[in-house]
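S.K.: sequence and predicted structure, then a few things I'm wondering about:
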Amino acid sequence: MNRTLVECARCMMEHAGLGKSYWGEAVMTAMFLRNRCPTRAIHQDKSPYQVWTMKKPILANLKVFGCHAYVQVPQDKRAKFDSKSSLCRFLGYAEHQKSYRFEEVSTGAIKISRDATFMEDKFDEGPRNYNDESSVVEFDDHDEDEEKRRR
């Protein structure tokens, strides 16, 4: 299980363009996701979360790790002309409440909130377009030096 979580966390950090300092958040999010997926270890075609709580997990609340989100600033913490939201980075799910964990991009402060608008295609280095042809890398099937050596 350790290898599974580490590989999942590594992929999530790579996809989001985040450094190794986010490994803890990535592993916790990987564990959260893994516990909501069916597993062969439980022979009832259920997830560990479902066996533990006797409820089906709500998958509609899942978001892309590391994506940007605008988190609402509570009314009592802002002045009349202050911004109503702040740009944050999604880091995972809160442990003991139905909320998300965010890191504010400008200050690095950790926030826990349910009130957010997610931009699941935007990350620190810009939006991701997986249908863009410029992201396709083609490799040669053979090496020219190797061909010369064979002759």
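M.R.: Noted; the coordinates are in hand. Numbers count the residues shown, from 1 in each chain.

S.K.: CA atoms for contacts and neighbours, from now on please.
M.R.: Fine.

S.K.: quick one: Ser113 and Arg101 touch, right?
M.R.: Yes: here Ser113 reaches Arg101: they are 6.8 Å apart, a contact under C-alpha atoms under 8 Å.

S.K.: mind checking the longest helix of the chain?
M.R.: The longest helix of the chain (DSSP state H) is helix 2-16.

S.K.: that one packs against which elements?
M.R.: Counting by 3 or more C-alpha pairs under 8 Å, 6 or more residues apart in numbering; DSSP states H and E, the packing neighbours recorded for helix 2-16 are helix 23-34.

S.K.: try this one side by side with the last:
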Amino acid sequence: MSLRIENGLEFYKASFDNFCKTEGTVRHHTVRRTPQQSGVAKHMNQTLVEHAQCMRLSANLSEQFLVEVVSTTCYLTKKSSSTVIDYKTPQEVWYGKPSENAGLRMFRCYAYTRVNDGKLERR
């Protein structure tokens, strides 16, 4: 096992590489501070923000909810099938079992709380 030290942090490169190989994960290395090489991550971030903006605007939410909407968009992306992985979900590929989508709800659906202010009062 080789030990590499960068900025005071220790990385066990060989053991991590072996772990990735046994799990079937392909690693792609890039040079630091080269945005030209980070195209996949940059594209995914742009896609998430664009989808989140569409969801936010269609739900008539203010910009203060953008973080929550991006989080929801990321969650939905992981639950959605992809042509790249034979129409399976990333979760299905990672865990080896179908993704449970029973808990999905419509974005910006109305929620009600139970208030006991009397039988004839608004709830």
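M.R.: Ah, there it is. Owing to the predicted nature of the structure, the values given are computational and were not obtained by experimental measurement.

S.K.: which part of the second structure matches the longest helix of the first structure?
M.R.: Using TM-score structural alignment, helix 2-16 of the first structure corresponds to residues 45-59 of the second structure.

S.K.: residues of the matching stretch that come out buried?
M.R.: By 16 or more other C-alpha atoms under 10 Å, the buried positions in stretch 45-59 of the second structure come out as Leu48, Val49, His51, Ala52, Gln53, Met55, Arg56.

S.K.: where exactly do the strands run in the second structure?
M.R.: Taking DSSP state E, the strands of the second structure run over residues 4-6, 9-11.

S.K.: whereabouts in the first structure does the first one align?
M.R.: The one in question is strand 4-6 of the second structure. Mapping strand 4-6 of the second structure onto the first structure (TM-score structural alignment) gives no aligned residues.

S.K.: what packs against that strand?
M.R.: Here strand 4-6 of the second structure touches strand 9-11, going by 3+ C-alpha pairs under 8 Å, 6+ apart.

S.K.: from the contact counts, what lies against the strand it packs on?
M.R.: Using 3+ C-alpha pairs under 8 Å, 6+ apart: strand 9-11 of the second structure touches strand 4-6.

S.K.: on that earlier part again, Val69 of the second structure is nearest to which of the strands of the second structure?
M.R.: For the strands of the second structure, the distance to Val69 of the second structure is smallest for strand 9-11, at 34.0 Å, taking C-alpha to C-alpha.

S.K.: in the first structure, which residue is most central in space?
M.R.: Closest to where the C-alpha atoms of the first structure average out (C-alpha atoms, centre = their mean) is Phe65, at 1.0 Å.

S.K.: give the aligned equivalent of that one in the second structure.
M.R.: Taking TM-score structural alignment, Phe65 of the first structure has Phe107 as its aligned residue in the second structure.

S.K.: again with Asp45 of the first structure
M.R.: Aligned against the second structure by TM-score structural alignment, Asp45 of the first structure finds its counterpart in Tyr87.

S.K.: for that match, which non-adjacent residue is spatially closest?
M.R.: Distances taken as C-alpha to C-alpha, 6 or more residues apart in numbering place Ser81 nearest to Tyr87 of the second structure, at 5.0 Å, with adjacent residues excluded.
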